[in-house]
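Visitor: Predicted model and sequence follow; I will ask about them next.
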Amino acid sequence: MTLQLTLIGIGTGNPEHLTLQAIRAMNAQDLILIPHKGTGKNDLAQLRHEICAEVLTNPATRIIEFELPVRNEATQNYRKRVDDWHDEIAAIWQSAIISNGAPQNVALLVWGDPSLYDSTLRIASRLMPTPEITVIPGITSLQTLTAAHATVLNEIGAPFIVTTGRRLRDEGWPPGVDTVAVMLDAGAAFEAIAPEGIYIWWGAYVGMKEQIVIEGPLIDVAGEITKVRARARNAHGWIMDIYLLKKL
């Protein structure tokens, strides 16, 4: 029988972010796979377990953890590093599914939404035989950030760009837009751009009980954000942050 693989967007760790569709999908599964990212990131697996405990009512649904492999950073080509890592993760999924009796309905709980800066769909396409994939949309950290600051993402009729910290640092401000949303920033890439005339809405752990938000002219708050970010990372062993930049 063809594997039915459901990728469920779960928001940013708050059970109240789950849609009714997500809750129904979770309860329709034979098996839910939860990644364990190693020492210092136990909170991420625990949050998924807490979400399951909050909404699962089907006693037949099993929950299995798997160890997420560490990406090999020694390879020079970034794309090859990511591709090799995705191949390795897909093999682990395959093994976990087979070793648990090859159930027909399997789900993964995806942080935010499976369509935005997430590789779960790309990894799923590597499974053999190819499963039938269903995607349940979720609230993204970008939505949660703008809600936390009670602000809007775009100006009237104006475009915006969603990019990564790596690209902002390496390439500077994207041309043709006045609004930039930055995700997957390994380390305060906003420090690499000229701060004059830029306003920032920054948040870490948005939507979670640990949420921290700071906003203001970049020239005034950049240093504060960097210090707060470092303290939070040291306290938790990991950090998820996101920010919105606008030219005034």
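Guide: That came through fine.

Visitor: Please count neighbours and contacts with C-alpha atoms only from this point.
Guide: OK.

Visitor: Name the surrounding residues that touch the lengthiest helix in the chain.
Guide: What stands out as the longest helix in the chain, according to DSSP state H, is helix 78-99. The contact list for helix 78-99 (Cα atoms under 8 Å, 6 or more residues apart in numbering) reads 66, 68-73, 75, 103, 106, 122-124, 126-128.

Visitor: Filter those residues down to the buried ones and hand me the ChimeraX line.
Guide: Buried subset of those, written as a ChimeraX selection, criterion 16 or more other Cα atoms under 10 Å:
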select :66,68,103,106,123,124,126,127
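
Visitor: Report the buried residues of stretch 218-237.
Guide: Leu218, Val221, Ala222, Ile225, Arg229, Ala232.

Visitor: What are the boundaries of the strands in this protein?
Guide: Here the chain has its strands, by DSSP state E, at 4-9, 31-36, 62-67, 105-110, 132-136, 161-164, 179-183, 198-204, 212-217, 241-247.

Visitor: Now tabulate those in CSV and tack on distance to Cys52.
Guide: As requested, the strands of the chain are exported to CSV (distance: least, Cα to Cα, whole Å):
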stretch, distance to Cys52
strand 4-9, 12
strand 31-36, 9
strand 62-67, 9
strand 105-110, 10
strand 132-136, 16
strand 161-164, 30
strand 179-183, 26
strand 198-204, 23
strand 212-217, 25
strand 241-247, 24
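
Visitor: out of the contacts of helix 78-99, which are inside helices?
Guide: In helices, judged by DSSP H, the following of the contacts of helix 78-99 are found: Arg122, Ile123, Ala124.

Visitor: and the comparison structure, right after this:
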Amino acid sequence: MKRLLIIGIGAGDPDHLTLQAAKAIAGADVFFIIDKGEEKDDLVQLRKHLIEEHGRRPYRIVEGRDPERDRTAAAYTNAVEDWRARRADLYERMIDDSLKDGQTGAFLVWGDPGVYDSTPAILERLPFPFEVIPGISAVSALTARHRTALTSVAKPVHITTGRRLAEEGPTADDMIIMLDARCAFSGLDDFHIYWGAYLGTKDEILIEGPVREVGERIRAVRAEARARKGWVMDTYLLRRLA
């Protein structure tokens, strides 16, 4: 049978790769890479670098173009479901065309695919067994770079998105917010923020402080970075001030 691996490669630093992930890369015959356009070519190049460093030849790299996704749709859940269905069709064609019985194919994904990634949910739609190799998540990279812990004593942590924070407001004293294009932290003056973008890369940006003091700076820096690179991946921890 064909076997698939979803390998977490960390938040951006090549040294984030775990020994388990390096061994998994070494055991793969075919690597599937999804091209998201010229703006995000550096994301593709990091994957290729890791394959070159840890892969065992002969291996093959198979690239596919990511289906377009409507990020402005009012029915957000339906738009995501449509995009996942089209991605599943793409993956199935790539696997059928490029992976022989008895071979192992691999998808290298950012961070920890067990924390925040669509690839496991997409591959569940397909008739192939797969295994998930954990990685260093953006959450772990963020708190380490800010030299703080994810949790506070006897308090839960809520992991959510910028979209949900904007809609619902704060839901806990400690919150991890993923991919917040809206800067939904604005106005949350009773919180301290630990913000990071491009974690683990040469473009890494870290800002930390009370939201009332650094919120506008984060908004401006984020906008400048996105204009310069064409994309931004950011994460932050909100912690209610005592």
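Guide: Sure thing, it's come through. The structure presented is a predicted model; accordingly, all values stated were derived computationally and were not measured.

Visitor: ok, back up a step: please flag which of the buried residues of stretch 218-237 of the first structure sit within helices.
Guide: With helices taken from DSSP H, the overlap with these comprises Leu218, Val221, Ala222, Ile225, Arg229, Ala232.

Visitor: Please say which position in the second structure the second one maps to.
Guide: Right, the one you point to is Val221 of the first structure. Aligned counterpart of Val221 of the first structure in the second structure: Val214 (TM-score structural alignment).

Visitor: Please report how far the closest residue to that match other than its chain neighbours lies from Asp190 of the second structure.
Guide: Leaving aside its chain neighbours, Val214 of the second structure sits nearest to Glu208 (7.1 Å; criterion: Cα to Cα, 6 or more residues apart in numbering). According to Cα to Cα, to the nearest Å, Glu208 of the second structure stands 14 Å off from Asp190 of the second structure.

Visitor: now do Asp174 of the second structure
Guide: 12 Å.

Visitor: Alignment lookup: Arg169 of the first structure to the second structure.
Guide: With TM-score structural alignment as the criterion, Arg169 of the first structure lines up with Ala166 in the second structure.

Visitor: about what we covered before: quick one, which of Glu208 and Asp190 of the second structure is more surrounded?
Guide: More crowded of Glu208 of the second structure and Asp190, by other Cα atoms under 10 Å: Glu208, with 18 against 15.

Visitor: Report the contact partners of the residue lying closest to Val115 of the second structure once chain neighbours are set aside.
Guide: Leaving aside its sequence neighbours, Val115 of the second structure sits nearest to Ser137 (Cα to Cα, 6+ apart; 7.2 Å). Ser137 of the second structure makes contact with Gly10, Ala11, Trp110, Gly111, Asp112, Val115, according to Cα under 8 Å, 6+ apart.

Visitor: can you count the residues close to the last one?
Guide: Neighbouring residues of Val115 of the second structure were enumerated by other Cα under 10 Å; the total is 15.

Visitor: circling back to that earlier point, so for Asp174 and Asp190 of the second structure, which residues contact both of them?
Guide: Residues touching both Asp174 of the second structure and Asp190 (Cα under 8 Å, 6+ apart): Arg240.

Visitor: any idea what sits nearest Leu17 of the second structure, other than its immediate chain neighbours?
Guide: Sequence neighbours aside, Ile9 is the residue nearest to Leu17 of the second structure in space, at 5.3 Å (criterion: Cα to Cα, 6+ apart).

Visitor: can you tell me how far Glu216 of the second structure sits from Asp234 of the second structure?
Guide: Relative to Asp234 of the second structure, and taking Cα to Cα, Glu216 of the second structure is found at 16 Å.

Visitor: actually Ile205 of the second structure, not the one I typed
Guide: 9 Å.

Visitor: The two: which has the busier surroundings?
Guide: Ranked by neighbour count (other Cα under 10 Å), Ile205 of the second structure and Asp234 place Asp234 first, with 21 against 17.

Visitor: Need the counterpart of the more buried one in the first structure.
Guide: So, by TM-score structural alignment, Asp234 of the second structure is matched to Asp241.

Visitor: got a list of what its match touches?
Guide: Asp241 of the first structure makes contact with Met183, Leu184, Asp185, Trp202, Gly203, Ala204, Tyr205, Val206, according to Cα under 8 Å, 6+ apart.

Visitor: and if we set it to 10 Å?
Guide: Contact analysis of Asp241 of the first structure by Cα atoms under 10 Å, 6 or more residues apart in numbering lists 141-142, 145, 182-188, 202-206, 211-213, 229.

Visitor: Give me the buried entries from those.
Guide: Among the contacts of Asp241 of the first structure, the ones that count as buried by 16+ other Cα under 10 Å are 141-142, 145, 182-185, 188, 202-206, 212-213, 229.

Visitor: In the second structure, what residue corresponds to Lys37 of the first structure?
Guide: With TM-score structural alignment as the criterion, Lys37 of the first structure lines up with Lys36 in the second structure.

Visitor: Val44 of the second structure versus that match, what's the distance?
Guide: 8 Å.

Visitor: Count the residues that sit near Tyr78 of the first structure.
Guide: For Tyr78 of the first structure, the count of nearby residues is 11 (other Cα under 10 Å).

Visitor: Now do the same for it: its match in the second structure.
Guide: Tyr78 of the first structure maps onto Tyr76 in the second structure, by TM-score structural alignment.
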